[in-house]
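> This is a predicted model, with the sequence first.
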Amino acid sequence: MSETPERKPRTLDVLAIQDLLPHRYPILLVDRILDYEPGAWIRGVKNITMGELIFQGHFPKNPVFPGVLIVEAMAQTGGCLVLTTVPNRHDKLIYFMAIDNVKFRKPVVPGDQMIMDVKVMTLKGKIAKLRGEAFVDGQKVAEAEFMSMLVDAPQSEAQ
């Protein structure tokens, strides 16, 4: 009886991520995709460094990565998943429709490596409902559900 070989992870580096998403520094919040299953789930990484522009004002003497950016990072990770299966993705953008059931459990600070797990709840046509969880050192730091819509990009935004 032969064993099934272990599946090699599907990874994406930052250049492949930039090919999927229109975001660029300082708002690109996904550094690497560690693995994904098209249409099902994705795992991404965001390295939190003191060099982040946001830490100049949030908060200078007690730097904390803002919760809204944690949610955005999870959403961008989910956007990578959705866009991997869109044939004309360079002509599309993904917009938030709703953000629900958000919980922040622990501050994220410079030096942390945030791992984001995002799963598809529903994917129907142009609408996606996703659930994201963010972890630092194996501890859940945030979670959220979000809905998004795939729209045609204005000609000036198409890559």
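Looks like it came in fine. Since we're looking at a predicted model, the values are computed, not measured. Numbers count the residues shown, from 1 in each chain.
> Please count neighbours and contacts with C-alpha atoms only from this point.
Will do.
> contacting residues for Ile17?
30-33, 80 (CA atoms under 8 Å, 6 or more residues apart in numbering).
> let's see 10 Å
When contacts are counted by CA atoms under 10 Å, 6 or more residues apart in numbering, Ile17 is found next to 11, 23-24, 28, 30-33, 76-77, 79-80, 83-84.
> what are the ranges of the strands in this structure?
Counting by DSSP state E, the segments of the chain that form strands are 32-37, 41-47, 92-104, 113-124, 127-136, 139-152.
> okay, now the one to match up with it:
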Amino acid sequence: MSDDAIKMPVDVSCILHLLPHRYPFLLVDRVIELEPHARIRVIKNVTYNEPFFQGHFPGRPVMPGVLVIEAMAQAGGLLTQLSTPKDEHKEGQLFYLVKVDNCRFSRMVGPGDQLDMEVKLKRLIRNMALYECCARVDGKTVASAEILCAEGKEA
């Protein structure tokens, strides 16, 4: 996508073209801010209907921290995809989470929360991207991490 073709907000129908994830693993609902090659802000509306709440935990639903990390990684993927000109997108291109550093969880995320995630591109290294990520609910930080993603090799 060229920078001038990106109109905010980017909705889920566009996100489905940019990420390979599908229900129940697509964890980004909307892109609300974008500075190509620099930062992105996305939201995930957390509802009681999420399948993980059945077992995590009965009577005290909490979004698993690993899924908050995954949501931030998906936001990083969107930053990369939205920053890449459309004619440079590779069909079937996949990026994998390869490292998580300095991960901190400070609050629980539950039904009714809106996860507001900001991801900044910290560094590009060949086929890898290092992201600085922060997730908030109601302006309060719930999680933060540095995430490294790498382009998968063709089989």
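Yep, it's here. From a predicted model like this one, the values you see are computed outputs, not experimental measurements.
> who wins for most neighbours among the contacts of Ile17 of structure 1?
For those, counting by other CA atoms under 10 Å, the largest number of neighbours falls to Thr77: 28 neighbours.
> how far away is that one from Val141 of structure 1?
16 Å (CA to CA, to the nearest Å).
> ok, now Tyr36 of structure 1?
Per CA to CA, Tyr36 of structure 1 is found 21 Å from Val141 of structure 1.
> Structure 1: matching residues for stretch 61-68 of structure 2?
Alignment of stretch 61-68 of structure 2 against structure 1: residues 63-70, by TM-score structural alignment.
> which residues touch that stretch?
The contact list for stretch 63-70 of structure 1, computed with CA under 10 Å, 6+ apart, reads 27, 29, 46, 48-50, 52, 54-59, 72-76, 102-104, 106-110, 112, 114, 116, 132-134, 141-144.
> Which members of those residues are classed as buried?
Under a neighbour-count criterion of 16 or more other CA atoms under 10 Å, the subset of the contacts of stretch 63-70 of structure 1 counted as buried comprises 29, 46, 48, 54-55, 72-76, 102, 104, 108-110, 112, 114, 116, 132-134, 141-144.
> residues touching Arg104 of structure 2, list them.
Applying CA under 10 Å, 6+ apart to Arg104 of structure 2 gives the contacts 65, 69, 134, 141-146.
> Give me the distance between it and Leu97 of structure 2.
Computed with CA to CA, the distance linking Arg104 of structure 2 and Leu97 of structure 2 is 17 Å.
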